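K.L.:
Predicted model, plus sequence, below.
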Amino acid sequence: MAAPWPFRAHRQRRHHRLGGAAWTTLAGNDVSLESRYFPDDPRLLPDTQAELGVPLMVEDRVLGVLDVQARELNAFTSEDLFILTALADQIAVAIEDTRLYQAAKDEAAISSALLDVANAMARPYRVPEMANTVARLTPSLAGVDRCTVMIWDHEQATYEVLASQCQPSARHVKPVQTGLRVAARDFPLLDQVCRERRPLWVEDVSADDLVPPEIVRRYGMQAILGVPLIVQNEVLGVLLVDEVDAPHIFSSRQVEMVRGVASQLAVAIESARLALQETERARMGEELRVAHEIQASFLPEASPSLPGYDIAHVWLAAREVAGDFFDFIPLTARRLGLVIADVSDKGVPAALFMALARILMRVIAADRRSPARVLRRVNELLLENSRSDMFITLWYGVLDPVQHDLLFANAGHNPPLLLSAATGKIRLLRKHGLILGILPAVALEDDRVALAPGDILILYTDGVTDAINLGEESFEMTRLQDVVLAHQTQSAAAIAEAIKAAVREFVGSAPQFDDLTLIVVKRLI
């Protein structure tokens, strides 16, 4: 059975000691008359007739008994009592001074040892290196045969041996195998130490079932002490020390030493983990910053200039790297390709998928006049070249500034808005087909609309209409239409900025959940 620290105190009672019976001075000038006297005690002098016991006391604490015996009846006088009492006082003070000195010496030794451990771990070690340093220093510092560091793995619900070292003088002792994993249920002592969050020890493992028998046999453990590695109320693992030669009761000094080392190791492990996380965050932040710059370089810096048309755009990424993208593709006969798309995922994977789709669009659109045929071919190549399960909604239109018409196809994207300057009404270009990147064959058809002077085309992603405020309301299509109607006499750039401002005002302090992308095309003459 594991014993907690502080250890159970066992006082060995010597029943013949009269002075210890009530922790007061007692004299028995005829021990045969004393019921508290045991004549068969082998520690008595032969033929004892009289006994005098004086307690050794410091303040209210009893340290022991000064006991004298005589072979004659009535051997002790009041003078003897006076002398023994004075002597007992001196002995008690001497014992207490010795104890205090030893305690101070032990405390200094513990502090010095812990300082050695702290200095050894002051370097920027990784966690396994720190664990190995502690496992190497602890056996000599604590006077034990072996030290083993076991870390708790939450995902696998096991304790893993991170490091194990032995006392240099204990050549017959071997370290516990690094990387060894033990399930919590198979090593009850570890589980109990972590659950109770305090040091526990087993004096004789052969008489207990808290340590797995196979580990006892393999490594010769006889006595074992476990101390939890705790930081901010989180248990990281257990620091184990053990003896192999014989059952052993660990002293309070050993427990304090191991507990101090465990505390330092736990803090060092947590600090190393936090430093590693911070380094990883910084690295990821830098990678995302570079990825954002690369992605932005793929997108048009400025809207194109097209005779008779005013064109503007807005692109706001919800993260460092977006899944939305847009493009303006110069085509033959002064025609302009308009692209707006939204990848199903977010972050770097979506950005890479977006880059692939953009490149394919530019290459394929150059030699095909039909937007539907372009999208079908892009879909085929996406399926051939992508190993992800992502998909993409994509709208592609070809604007002819001579005929003033728009030929387009829609692969599952949000329907564009078309405001008629003649009627002042907005209609949705609803014709669309399946999204790209899922099925090898998608049914897509071209559609065509004419653009009259003053007509306004709004292309957008769901980051506009699905924007959510703190009340969990969506911006929705009606608000988008209201903004377009309210600013229809303004430039394309002013309309785009008005939509962006309206979305931001609506969302308020709620975080931007999705990318926001807009293209505004207005026919001037």
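P.N.:
Good, I have the coordinates.
K.L.:
From here on, just use CA atoms for contacts and neighbour counts.
P.N.:
OK.
K.L.:
contact partners of stretch 381-398?
P.N.:
Under the criterion CA atoms under 8 Å, 6 or more residues apart in numbering, residues 335-345, 350, 353, 356-357, 360, 371, 375, 406-413, 435-438, 440 lie in contact with stretch 381-398.
K.L.:
Separate out the buried members of the residues you listed.
P.N.:
When these are checked for burial by 16 or more other CA atoms under 10 Å, the buried set is 335-345, 350, 353, 356-357, 360, 371, 375, 406-413, 435-438.
K.L.:
wait, is residue 409 part of a helix?
P.N.:
No - counting by DSSP: H, G, I helix; E, B strand; the rest coil, residue 409 is not part of a helix but strand.
K.L.:
Check it against this one:
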Amino acid sequence: YLYLTLDLSVFLFVALGIVLASIAVQRGADLSQAIARREQELQTLNDFARALSAARLDEREIIELLFAHAARVMDTSNFAISLVDERTQRVELALWYRGGEPQPPRHYERMAGLAAWVSEQRQPLLLRDLHSNEGPVRGLLHTGQRTRSALFVPMTGKQKVLGVISVQSEAPNRYTPEHERTLAAMAQQAALAIEQARVYRAAQYRATQLETIAEVSQRVAGIYELEDLMQFVVALVRVNFNYYHVDIYLLDGDVLVHHAGTEEEETAHAYVPIADTSLIGTVARSGEPLMVNEVRDEPRFRMDPSAPNTRAELIVPLRAENKVLGVLEVQADQADTFQESDLHVLQTLGDQVALAIQEAELFTSVQSEAYISNALLQVAEAVGTLGSVDDILKTIVQVTPLLVGVERMLILLAEPGTNSLAVRAAYGVDDKREPAMESSHVPLDVIVTQGEHPSSNAAYEISLPEDLQQRWQMIAALVLPLVMRGTLLGVICVDPIAALEPRRVQLLGGIANQAALAIEAVQLETERDLRARLDQELNIARTIQSSLLPDHTPAIPGFDVAAVWTPALQVAGDFYDFLPLVDGRWGITVADVADKGVPAAIYMTLARTIIRAIGLGKATRRTPHQVLERANEIIVADARTDMFVTAFYAVLDPEQADLCYASAGHCPPLLVRCADHSTEWLRGRGLPLGVLANIDLEEHARTLHPGDLVVFYTDGITEAMNTDNDLFGTDRLRQAALTAHHGDAQSVMQGILSSVHDFAAGQEQVDDLSMVVLRRV
């Protein structure tokens, strides 16, 4: 029994040892396999890194290397790489396999499904078995799909996700964390390589653009044949930038003419009116480039049968010296192709081409321009020293036929104040048919036809009415307006029209400009002389008018007086006056004629003389209302005008400190009481002088106490305006007077003037201004 027991124990012990040894052996084998897989993973990553280093900076080559190395470590039968366009954010399925077979690329507006989730989260997603998957991506799975396991890895660059890699299988548990780690590392390396490739591609594209600009600049400088120049530019742009279609149109009058394009045959847009609403017409009309990255959304796009696959279009004007000579049109067969850099480069090319076009045109017309310049110089020298309009016109009708070759010519000048033109000089017209040429007048609408603006200097043709055909021996005429600063001075009419080639018409236009300049110069000189004489006379009038005003304020016992007179123009309709009356009394007048300038100044002189004569009259001792009523009678009887004058007349008795007054429609003076700072407007009912023959004016009186002051003024004070067109008004006048009332009369006046000046804030004075300040000491 003992031996049997020992044999069983030994057997069990030996069996246990065998089991443990088997486990150890299995673990060793598993560890060896894990080490081998890790070595393969590291070797694959190392090989991929070396392959990227040796590869060109090309996105396609990078993603193909990624696929090839991923296939070494995992099942890539269903494999896809989606890349995001860095400018448009559209998604390209750049490389993908289904069932081990390569598929053509596809394009999408955006990432979707699990790829979108991985892109947003910027982290890999391993799905061991989609049928049992739970978690945040459950709602993104498509029901009924055959895929059981999948691995999604973002391709993250330095700052953003460039794309997503996905591998899928119909078997569960096909992909492991080791696969996830390997593919994520490869994706990171590939993303950095793609970023470098894109930077290199952008730099290379920019270099190509600059090289193209340089080549065009070098080549166009020596090409004077326009057709060769245009075809060279089209070919160079299309080849260097790989554009789908390129065309050049040049402007001929109001029409764009196709000169060169990708297709040798004439395109459907061979002639495009500049008024057309198409993209080409819009650019030619506005002179501004247009970039349309989806022509299906642009109603102005016109499909060209020679370019049916156009999806994007870029059009730049060919500009030279702010003048549009044509357009350069580039088309792409993919939407969202063009960038701002493309627009800048093409506009630079367009400007160079436009400059070459202009130089070619200048080269062919240099002799013609030289002749025109020389001819205009002769005209300018001939008329520049002449001092009268008639001499200028006679010289022009003598010189122009010799320079241009016209057979008949007339110069008509606008008659001031009428709607007609007068013939002032003629050549080639039979004197017997037109015996009184200088007295011949023509209605303006006969020469300035409907549709022609009288202030435009553009030449145009007209058919003459029968009476002028007989008188001028012309059936039709080319009309060249004489316009300066938008004003029609006259016209030049020449014949025959058929013999006038563009160069001659251009020369005639230059002669017309020279004539207009010379006529205006003479007229301006005449106006300057007249204005100088008028200014001299106005200065004399101002001196005379100023002499009519008191040269100093009177010394009135117990009172302080200050006064100011400021005309809006050289002469004024405002005035003030001091009248020394009997018994030591003083008359004070402030008046305002309802006008400005010379008429008001003359009327002011009349009114001032009459009021002064009546006030100083010794026949009777007239009260203020009697003085103004009598002055009104004389003004109404003698004046032959609709003008009138407002006036305020007061009589001051210094001994009693009494102020009696009457107002003929004038601004009420302001009385400021020193004792309690109260104010009163010295109003009086009455019409202005010169309106009605008989007026009835009120008379009032006030006693002035020490410190009281009275401010007499015209509406130039209260109606002064600021930049917002607000009036200074009576409230501001009262506040200004209260602020300054403690000073003497001069200080009060200066304080009020300063307030008005500050309020106006530099606005021009539009009305005459007068003020008298009376203060009891």
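P.N.:
Here it is on my side, so go on. Note that the structure is a prediction, hence the values are computed from the model and not measured.
K.L.:
Got a TM-score for the pair?
P.N.:
The TM-score (TM-score structural alignment, normalised by the length of structure 1) is 0.71; 414 aligned residues with a CA RMSD of 3.1 Å.
K.L.:
Quick one: the strands in the stretch 1-150 of structure 2, in order.
P.N.:
Counting by DSSP state E, counting those that start in this stretch, the stretch 1-150 of structure 2 has these strands, from start to end: 78-84, 91-98, 101-103, 106-108, 125-127, 149-156.
K.L.:
which one of these has the most crowded surroundings?
P.N.:
strand 149-156 (a mean of 25; mean count of other CA atoms under 10 Å).
K.L.:
Quick one: distance of that strand to the chain centre.
P.N.:
Relative to the chain's own centre, strand 149-156 of structure 2 is displaced by 52 Å; criterion: CA atoms, centre = their mean, to the nearest Å.
K.L.:
Structure 1: matching residues for that strand?
P.N.:
Against structure 1, there is no aligned range for strand 149-156 of structure 2 (TM-score structural alignment).
K.L.:
cool, stretch 684-704 of structure 2 as well?
P.N.:
Under TM-score structural alignment, the match for stretch 684-704 of structure 2 is residues 431-451.
K.L.:
circling back to that earlier point, helices - which of the contacts of stretch 381-398 of structure 1 land there?
P.N.:
Counted as lying in helices by DSSP state H, out of the contacts of stretch 381-398 of structure 1, are 350, 353, 356, 357, 360, 371, 375.
K.L.:
Which members of these define the maximum pairwise distance?
P.N.:
Spatial extent of those (CA to CA) is set by the pair 350 and 371 at 23.1 Å.
K.L.:
and the spatially closest residue to residue 256 of structure 2 that is not a sequence neighbour, what is it in contact with?
P.N.:
Counting by CA to CA, 6 or more residues apart in numbering, residue 272 is the residue found nearest to residue 256 of structure 2 once chain neighbours are left out, at 4.9 Å. By CA under 8 Å, 6+ apart, residue 272 of structure 2 lies in contact with 255, 256, 257, 280, 281.
K.L.:
Surely residue 272 of structure 2 is within a helix?
P.N.:
No - according to three-state DSSP, the state of residue 272 of structure 2 is strand, so it is not within a helix.
K.L.:
which residue lines up with it in structure 1?
P.N.:
For residue 272 of structure 2, no residue is aligned by TM-score structural alignment.
K.L.:
how much space between residue 272 of structure 2 and residue 250 of structure 2?
P.N.:
10 Å (CA to CA, to the nearest Å).
K.L.:
overlap in contacts of those two?
P.N.:
Common contacts of residue 272 of structure 2 and residue 250, defined by CA under 8 Å, 6+ apart, comprise 256, 257.
K.L.:
Helix, strand, or coil at residue 176 of structure 1?
P.N.:
Three-state assignment for residue 176 of structure 1 (three-state DSSP): coil.
K.L.:
ugh, typo on my part, it should be residue 130 of structure 1
P.N.:
From three-state DSSP, the assignment for residue 130 of structure 1 is helix.
K.L.:
what about the equivalent of it over in structure 2, neighbour count?
P.N.:
Structural alignment places residue 130 of structure 1 opposite residue 392 in structure 2 (criterion: TM-score structural alignment). By the criterion of other CA atoms under 10 Å, residue 392 of structure 2 has 21 neighbours.
K.L.:
Residue 359 of structure 2 too?
P.N.:
17.
K.L.:
Secondary structure element for it, which one?
P.N.:
For residue 359 of structure 2, the enclosing helix or strand under DSSP states H and E is helix 340-384.
K.L.:
helices and strands around that helix, which ones?
P.N.:
Where contact means 3 or more CA pairs under 8 Å, 6 or more residues apart in numbering; DSSP states H and E, helix 340-384 of structure 2 is packed against helix 177-220, strand 312-320, strand 323-332, helix 389-404, helix 502-548.
K.L.:
One more pass at 10 Å, please.
P.N.:
Here helix 340-384 of structure 2 touches helix 177-220, helix 226-241, strand 245-252, strand 290-292, strand 312-320, strand 323-332, helix 389-404, helix 502-548, going by 3 or more CA pairs under 10 Å, 6 or more residues apart in numbering; DSSP states H and E.
K.L.:
Stretch 601-615 of structure 2 vs structure 1, average offset?
P.N.:
Here the mean offset of stretch 601-615 of structure 2 against structure 1 after fitting is 0.8 Å, by mean CA distance after the TM-score superposition for structure 1.
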